[in-house]
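S.K.: this one's sequence-less:
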């Protein structure tokens, strides 16, 4: 087109500059740059050529306001420092960054934080285009997503009416873990359990306990309360639980731990007590924590990064009008070096 150096007065070109050099209105320039209809093809080409020659770049905030969106996604979770939420957030952020979305994070570290988040959910929604909820357990309130949120919602870790969900079958996965030990010939199988957390209304501990019991009963083995101990969801708790279980009159030859972190403590405590793993004691964890592979831990794999990616893609789809979906993610057994047959 050939635009003279004196045509633009500002160091940063604006749509007014483009309008002036093309001889069309500012409104027409705006529509052409946003690829909206009702702009003649020749006019659109002239505007785009001028924008390129002027090296025009749309101001990000102005573009967002013009689109009618916040270009922000809300993400809420109990504790982002914990393994599951932090890994899920990594997958989530990778998708939103590529799509040009910012994140608005709400961390619910205390029961009051969670209650406040739900009370103020409508206000939070005004700042975002959609939400991803990680282990928020809104469903325990007996309400649907619409009772709290007026934006598209994806719930990770729970089924929530009116929202898309990405969950695992904790009961089935725990049963598979214990069935693996039974198939190896173990009959005295202990459980290192995670307790119910007073500040997090999660059904996970109960579901994994039920899966443990399902496998034993299906194999005709007794469910012995003496083979169950609380590991507190920590490595230290897992170590303490093993010490107690090995003092039982009939100590277990195998353990199912409700989390890898508790299993790490079990492995450490077994070494200190001179227990060979898997020679004297087989151990199965749950999660596939970052350290599980390095330690050779047999575990049930939660593909948390991939679940985060799917959650992010799903909420973007909901924003564009896609239907609500429920996804149950498979949790495969990863048989490594901490399980073996008796003898």
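M.R.: Everything's here; your move. As the structure is a prediction and not an experimental result, all values here were calculated from the model.
S.K.: rest of the way, CA atoms for contacts and neighbours
M.R.: OK.
S.K.: doesn't residue 179 fall inside a helix?
M.R.: Yes: checked against DSSP: H, G, I helix; E, B strand; the rest coil, residue 179 lies within a helix.
S.K.: which outside residues touch stretch 33-52?
M.R.: 1, 3, 18-19, 21-22, 28-29, 31-32, 57 (Cα atoms under 8 Å, 6 or more residues apart in numbering).
S.K.: now do stretch 65-72
M.R.: The contact list for stretch 65-72 (Cα under 8 Å, 6+ apart) reads 64, 100-104, 127-130.
S.K.: then this one, side by side with the first:
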């Protein structure tokens, strides 16, 4: 088996230089780094994770905390983070907090105390004061995606602005009877995203001189099925039917498209529909959406974490960094029917 001493002899450097070059910890000249890399490649040398951990005090492992694994958005953030971490030579430990209260507490009381991770990325989680204290007591860097956490570097999406853009797009097309499908009360627990998106929708209407109508608001669970049933209620009502629907997620918006078709309505001739996310199926359904690029969010969180783990090695990223988004117009929205 090839040892670090073998690599050092072939490269003509010390074992300490080999360790710094291959681990990325510490300063090594470009010339020395090239010699070590070439020697390690020629000898098929693989860094021992246990030895590296003992030498650096790091496990090269990052914990990812998510509220659900059955939602496209969360798995997309995880995928983006995992790929970025792999490029940095890190493994991932995934913590799914959708279980019982006891299971969630065990993550903070037991799993994190084992200290087998170098840092944590939380995705769209509203942490209690006690949980935040435990994270800080853990003594490892933490990065949040999807909302503010006290004392934690975070990436945040302006849900008010995103919803306002979606609603304003419908208003610009000439719609005045615009319905909204938001999140149910259960889904308002994490950073109040449904409340913020409803606020942005209503603010855009009021700015256009339109009073929001309570009968044009319905809730669902951020799934295609949930959006389908909510749209059936909105579009099948004997009251004056809306000419457009803004759904708080693309999956719910896709459910709206399917419900409209089942009711014999043509999208967008009879009803315009817009969502939020940039879901991988949105293009297939011709869905107009405000894309928020979840995979990029995961990769961006890793950039911040790497900067916290190795200060000065990576470019500084501002605290509470706003996330980017874009209006993507497709065939599901048009001018209202005459």
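M.R.: Sure thing, it's come through. Just so it is clear, the model here is predicted, and its values are computed rather than measured.
S.K.: superposed, what's their TM-score?
M.R.: TM-score for the superposed chains, counting by TM-score structural alignment, normalised by the length of the second structure: 0.84, backed by 321 aligned residues with a Cα RMSD of 3.2 Å.
S.K.: before we move on, back to that, could the contacts of stretch 33-52 of the first structure be laid out in CSV, adding neighbour count and distance to residue 175 of the first structure?
M.R.: As requested, the contacts of stretch 33-52 of the first structure are exported to CSV (neighbours: other Cα atoms under 10 Å; distance: Cα to Cα, whole Å):
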residue, neighbour count, distance to residue 175 of the first structure
1, 9, 71
3, 12, 72
18, 27, 66
19, 19, 68
21, 18, 71
22, 19, 70
28, 19, 63
29, 26, 62
31, 15, 58
32, 21, 59
57, 12, 57
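S.K.: out of those residues, who's nearest residue 306 of the first structure?
M.R.: residue 57 (34.3 Å; Cα to Cα).
S.K.: any chance of the contacts of stretch 65-72 of the first structure in TSV, plus secondary structure?
M.R.: What follows is these, written out as TSV (three-state DSSP):
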residue	secondary structure
64	helix
100	coil
101	coil
102	strand
103	strand
104	strand
127	coil
128	coil
129	coil
130	strand
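S.K.: wait, isn't residue 200 of the second structure in contact with residue 168?
M.R.: No: Residue 200 of the second structure is beyond contact range of residue 168, at 9.8 Å (criterion: Cα atoms under 8 Å).
S.K.: ok, those two, which is more surrounded?
M.R.: residue 200 (23 against 20; other Cα atoms under 10 Å).
S.K.: which residue in the first structure aligns with the more buried one?
M.R.: Matched to the first structure by TM-score structural alignment, residue 200 of the second structure sits across from residue 211.
S.K.: sec struct for that match, please.
M.R.: Residue 211 of the first structure - assigned by three-state DSSP - is helix.
S.K.: contacting residues for it?
M.R.: Counting by Cα under 8 Å, 6+ apart, residue 211 of the first structure touches 170-176.
S.K.: if we go to 6 Å?
M.R.: Going by Cα atoms under 6 Å, 6 or more residues apart in numbering, residue 211 of the first structure touches 171-172, 174-175.
S.K.: can you pick the most crowded of those residues?
M.R.: So for the contacts of residue 211 of the first structure (other Cα under 10 Å), the most neighbours sit at residue 174, 28 neighbours.
S.K.: which position in the second structure pairs with that one?
M.R.: Superposed on the second structure with TM-score structural alignment, residue 174 of the first structure falls opposite residue 163.
S.K.: from residue 323 of the second structure, how far off is its match?
M.R.: 14 Å (Cα to Cα, to the nearest Å).
S.K.: just the element for the closest residue to residue 46 of the second structure other than its chain neighbours, please.
M.R.: Leaving aside its sequence neighbours, residue 46 of the second structure sits nearest to residue 40 (Cα to Cα, 6 or more residues apart in numbering; 7.7 Å). Residue 40 of the second structure is part of helix 30-43, with elements assigned from DSSP states H and E.
S.K.: which of the residues in stretch 56-74 of the first structure are buried?
M.R.: Across stretch 56-74 of the first structure, burial judged by 16 or more other Cα atoms under 10 Å covers 56, 70-74.
S.K.: correction: stretch 15-23 of the second structure
M.R.: 15, 17-23.
S.K.: now stretch 230-249 of the first structure
M.R.: Buried residues in stretch 230-249 of the first structure (16+ other Cα under 10 Å): 230-242, 245-246.
S.K.: who touches it?
M.R.: Stretch 230-249 of the first structure is contacted from outside by 192-195, 229, 251, 261-262, 264-266, 269, using Cα under 6 Å, 6+ apart.
S.K.: for residue 309 of the first structure, what is the corresponding residue in the second structure?
M.R.: Residue pairing (TM-score structural alignment): residue 309 of the first structure is matched to residue 299 of the second structure.
S.K.: now residue 156 of the second structure: how far from residue 276 of the second structure?
M.R.: According to Cα to Cα, residue 156 of the second structure and residue 276 of the second structure sit 15 Å apart.
S.K.: can you give me the strands in the stretch 101-250 of the first structure?
M.R.: Using DSSP state E, counting those that start in this stretch, the strands of the stretch 101-250 of the first structure run over 102-107, 130-134, 153-156, 164-168, 189-193, 228-230.
S.K.: closest one of the buried residues of stretch 230-249 of the first structure to residue 159 of the first structure?
M.R.: The closest of those to residue 159 of the first structure turns out to be residue 233 (Cα to Cα; 23.2 Å).
S.K.: tell me the counterpart of that closest one in the second structure.
M.R.: Residue 233 of the first structure maps onto residue 222 in the second structure, by TM-score structural alignment.
S.K.: is it fair to say residue 17 of the first structure lies in a helix?
M.R.: Yes: applying three-state DSSP, one finds residue 17 of the first structure inside a helix.
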